[in-house]
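Colleague: okay, structure incoming, though there's no sequence with it:
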């Protein structure tokens, strides 16, 4: 078993350093089925000196190979990484993920145990992702209920045979804005009959800066982008499951409409509460509260995109 850890990156050099260092410190069992592993970094047009840093630190990163592309988004970057990968198994993580020493071995064990259990190699493993804003010691963060994910296939921490990615057709580069390119590939993998095997022992700590009020415009923009890309997702796979995922149902419209009081609970009205929580050292709680209006922006963007496309058809 040869693993290729594919990592797209864009202007994330400080945390990328921690990401790569952790991957170079993997501890494998003496009888491991892992023959070797490589780390395939795809720089998506960074302007923060990522490539220069990789060149300067090459002796410290013996498993790392890197490739460059003009800024084209994570879907195109992951596709390039898969194309360049030498391994028969691909592990996708993000460049702001710091893994534990047993990360690779845990994915290996889960893949082998899963294949034996279901008597098929149509499977992939999905590890744990714990969110943290602790840059100095990201792996110190405990698991929280908000870290739970019900996603079938998400590229934050997943291992899969390269042949299944190739058969499914890799990531759709039409998803050029934020969101859904990995879950859309997941729908195609599910149609191939692949089974999700949970692998909680393969832990990755997803670092992000502490939430601040200055982040709100960017977060709102991401939700609007996610709404637009959600419609592309639904056009490719017009099913109730996808409608639920992209929040394109009357349930979501009613729920977030009520919680946000039709938009009255927004970034302006909640600013004093969010500011107070941040000042008291509770930025994560502030972010969870902000999701009330962020989700409302997402739902509105979904329906705005539907109306926009209907208008284009009529004209």
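Modeller: It's in. Keep in mind the model is a prediction, meaning the values are calculated, not measured. Numbers count the residues shown, from 1 in each chain.
Colleague: C-alpha only now, for contacts and for neighbours.
Modeller: Noted.
Colleague: list the buried residues in stretch 251-270.
Modeller: For stretch 251-270, the buried set under the neighbour-count rule, 16 or more other CA atoms under 10 Å, comprises 252, 253, 256, 257, 260, 263, 265, 266, 267, 270.
Colleague: how far away is the first one from residue 297?
Modeller: The one in question is residue 252. The span separating residue 252 from residue 297 equals 12 Å under the rule CA to CA, to the nearest Å.
Colleague: in a markdown table: the buried residues of stretch 251-270, plus secondary structure.
Modeller: Written out in a markdown table, the entries for the buried residues of stretch 251-270 read as follows (DSSP: H, G, I helix; E, B strand; the rest coil):
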| residue | secondary structure |
| --- | --- |
| 252 | helix |
| 253 | helix |
| 256 | helix |
| 257 | helix |
| 260 | coil |
| 263 | helix |
| 265 | coil |
| 266 | coil |
| 267 | coil |
| 270 | coil |
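Colleague: residue 289: which of those residues is nearest?
Modeller: Taking CA to CA as the measure, residue 270 is the one of those closest to residue 289, at 8.6 Å.
Colleague: residues near residue 287, how many?
Modeller: 20 (other CA atoms under 10 Å).
Colleague: same check on residue 86?
Modeller: Here the number of neighbours of residue 86 (other CA under 10 Å) works out to 17.
Colleague: repeat for residue 222
Modeller: So residue 222, with other CA under 10 Å, has 18 neighbours.
Colleague: and the comparison structure, right after this:
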């Protein structure tokens, strides 16, 4: 078996059905890849959707993981994968037909352990980019759209909705950290970044290919100020948890100085910009300040204290 495609899902049966339709159109030999759907404690008709799709996809398998958390679900998929390579796809995403072929082309060098592809947004209800949302925040919507081939290195890394690994690397560096990644409605993240740092520290390469394209839905509930602020806060928490684990004391001092300076700069810029009615930049710096505060609280107090102190102040 060459490939295992893993789709983790939680209460998105309708989106999952569309994703499985797209996966069924992959132009990779059917006998050389499997599709594993990991149902992460869903309460909807996820199992029924998979059963219906399996009638036309004999290589499709259903797995259940009742311990809530995206990292738990991904690790269950890895434990059951038979492929030489493991590719992850979100339950609300659609790969192009040549997706696996284009990912595989970048694994020719044995020192390449991870390959990520392009992620294009599908704006479900957006008539135009919101006038309050700065383009520099587009990464919060899982958009990766570089035109060139490149190596990734932290803080840049592939998106979890379009990333593949050489399965053998998990035996060497471990799998996804259950302390990171989405859990229910929590916006905790950075489980992919954490794993990619471990892979790079082990001496392997992480590559990007613009030719392996996935179209990923941006749900309407994310196009609000509240969601973007929450995403900023949890981004800071997630980055701090990961960096406490992967980097030494020198990094802690460096990042403390960096984010203290960023907080002070953000507050000054917000006051100046408030006089110009530039809502995009004002909101952008509000997000930067929130990320920085959350990062520092979590870096020095730990996750529990950082979470309790959320407060967006």
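Modeller: Noted; the coordinates are in hand. None of these values were measured; they are calculated from a predicted model.
Colleague: TM-score for the pair, please.
Modeller: Their TM-score after superposition, calculated using TM-score structural alignment, normalised by the length of structure 2, is reported as 0.74; 277 aligned residues with a CA RMSD of 3.7 Å.
Colleague: how about the buried residues of stretch 251-270 of structure 1 in a markdown table, adding distance to residue 78 of structure 1?
Modeller: As requested, the buried residues of stretch 251-270 of structure 1 are exported to a markdown table (distance: CA to CA, whole Å):
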| residue | distance to residue 78 of structure 1 |
| --- | --- |
| 252 | 31 |
| 253 | 33 |
| 256 | 33 |
| 257 | 36 |
| 260 | 36 |
| 263 | 37 |
| 265 | 38 |
| 266 | 35 |
| 267 | 34 |
| 270 | 37 |
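Colleague: any idea which of those residues is closest to residue 303 of structure 1?
Modeller: The shortest separation between residue 303 of structure 1 and any of those is 9.3 Å, and it belongs to residue 253 (by CA to CA).
Colleague: how close does that closest one sit to residue 204 of structure 1?
Modeller: When distance is defined by CA to CA, residue 253 of structure 1 is 33 Å away from residue 204 of structure 1.
Colleague: residue ranges for the strands of the stretch 1-150 of structure 1, please.
Modeller: Chain-ordered strands for the stretch 1-150 of structure 1, with DSSP state E, counting those that start in this stretch as the definition, fall at 2-9, 36-43, 64-68, 89-93, 97-99, 123-132.
Colleague: distance to residue 159 of structure 1 for these - can I get that in JSON lines?
Modeller: Shown next, in JSON lines, are the strands of the stretch 1-150 of structure 1 (distance: least, CA to CA, whole Å):
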{"stretch": "strand 2-9", "distance to residue 159 of structure 1": "9"}
{"stretch": "strand 36-43", "distance to residue 159 of structure 1": "13"}
{"stretch": "strand 64-68", "distance to residue 159 of structure 1": "18"}
{"stretch": "strand 89-93", "distance to residue 159 of structure 1": "4"}
{"stretch": "strand 97-99", "distance to residue 159 of structure 1": "14"}
{"stretch": "strand 123-132", "distance to residue 159 of structure 1": "5"}
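Colleague: distance of the nearest residue to residue 48 of structure 1 once chain neighbours are set aside from residue 110 of structure 1?
Modeller: The shortest distance from residue 48 of structure 1 to any residue that is not its chain neighbour, by CA to CA, 6 or more residues apart in numbering, is 5.4 Å, and that residue is residue 11. Using CA to CA, we find residue 11 of structure 1 at a distance of 32 Å from residue 110 of structure 1.
Colleague: how about residue 300 of structure 1?
Modeller: 40 Å.
Colleague: now swap in residue 203 of structure 1 and tell me
Modeller: Separation of residue 203 of structure 1 from residue 110 of structure 1 (CA to CA): 13 Å.
Colleague: what does residue 172 of structure 1 correspond to in structure 2?
Modeller: Using TM-score structural alignment as the criterion, the counterpart of residue 172 of structure 1 in structure 2 is residue 177.
Colleague: what's the local residue count around the aligned residue in structure 2 for residue 157 of structure 1?
Modeller: Taking TM-score structural alignment as the criterion, the aligned counterpart of residue 157 of structure 1 in structure 2 is residue 162. Other residues near residue 162 of structure 2 come to 27 when the count uses other CA under 10 Å.
Colleague: before we move on, back to that, shouldn't the match of residue 172 of structure 1 be in contact with residue 189?
Modeller: No: shown here, residue 177 of structure 2 and residue 189 do not form a contact pair, counting by CA atoms under 8 Å, at 10.3 Å.
Colleague: surely residue 128 of structure 1 and residue 206 touch.
Modeller: No: counting by CA under 8 Å, residue 128 of structure 1 sits too far from residue 206 to count as a contact (9.9 Å).
Colleague: which one's more surrounded, these two?
Modeller: residue 206 (27 against 22).
Colleague: check which helix or strand covers the more buried one.
Modeller: Using DSSP states H and E, residue 206 of structure 1 maps to strand 195-207.
Colleague: read off where that strand ends up in structure 2.
Modeller: Under the alignment (TM-score structural alignment), strand 195-207 of structure 1 falls on residues 205-217 in structure 2.
Colleague: how about stretch 46-60 of structure 1?
Modeller: Mapping stretch 46-60 of structure 1 onto structure 2 (TM-score structural alignment) gives residues 42-56.
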